[in-house]
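Undergrad: Quick one: sequence and predicted model below, then my questions.
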Amino acid sequence: MTHKARKRWALVILLVGLPLYVVVSVSVLNWLYPDPLERPPLWAELGIYIGLGILWALPFKFIFKGIGQPDPDA
C-alpha cells in the first residue's frame, strides 16, 4: 500500500470509523448497565473506555505506522 493511500485510509478511519466506534462502545455499556445506580464504579468504567480506546487501534496499526513521516517514495 502506498504512503498516500495509507494517509487517506488513516483519515477515513479517524473521521468515520472512530466516531462510530465511540457511539457503539457507549451504546454497549449503556445496554449492559441501563440503570445509572447499578453502573460500575467510575474507575472501572474509565478503565473499560480506555481499554476499548486502545483495542480499536490495534487492527489498524499497520495503516497508522509511519503516517507522520515524509513520503519515502518522494
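TA: Received the coordinates, thanks.

Undergrad: going forward, measure contacts and count neighbours with C-alpha atoms only.
TA: Will do.

Undergrad: residues touching the most centrally placed residue in the chain, list them.
TA: In the chain, the centroid-proximal residue (C-alpha atoms, centre = their mean) is residue 56; its distance is 4.0 Å. Shown in contact with residue 56 (C-alpha atoms under 8 Å, 6 or more residues apart in numbering): 18, 21.

Undergrad: then this one, side by side with the first:
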Amino acid sequence: MTYKARKRLALFILVVGLPIYIIFAVGLMSYMLGQEIRFPVLVELLVYVLLGIGWVFPLKWVFKGIGQNDPDQPPQP
C-alpha cells in the first residue's frame, strides 16, 4: 500500500471509524453496567482498558510512519 493511500486510510479511520467504535464501546459498557448482576470494579476497569487500547493493535500497520516524509516522493534539491 502506498504512503498516500495509508495516509488517507488513517484519516478515514480516525474521522469515521473511531467515532463508530466509541459508540460501540459506550453501548457495550452501558449494557454491561445496566444488567442486574454487576461486575467487580477490577473487571470493569479491565474492560475499559481493553476497549480503550484494543482498537490500536489491529490498525498499527496503518498508522506506523504516517508522520514521516513521503518515502515514495523523489528527494527535493
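TA: In hand now; what should we look at? Note that the coordinates shown come from a computational prediction; the quantities given were computed from them, not determined experimentally.

Undergrad: And the residue nearest to the centre of structure 1, how far from residue 71 of structure 1?
TA: 26 Å (C-alpha to C-alpha, to the nearest Å).

Undergrad: got it, and residue 58 of structure 1?
TA: Distance from residue 58 of structure 1 to residue 71 of structure 1, by C-alpha to C-alpha: 23 Å.

Undergrad: Aligned counterpart of residue 72 of structure 1 in structure 2, please.
TA: Structural alignment (TM-score structural alignment) places residue 72 of structure 1 against residue 71 in structure 2.

Undergrad: how many neighbours does that match have?
TA: 11 (other C-alpha atoms under 10 Å).

Undergrad: returning to that earlier point: map the residue nearest to the centre of structure 1 onto structure 2.
TA: Match for residue 56 of structure 1 (TM-score structural alignment): residue 55.

Undergrad: Which residues does the helix or strand hosting residue 61 of structure 2 contact?
TA: Using DSSP states H and E, residue 61 of structure 2 sits within helix 60-63. Helix 60-63 of structure 2 has contacts (C-alpha under 8 Å, 6+ apart) with 6-7, 9-10.

Undergrad: Swap in 10 Å and give it another go.
TA: The contact list for helix 60-63 of structure 2 (C-alpha atoms under 10 Å, 6 or more residues apart in numbering) reads 1, 3, 5-11, 13, 56.
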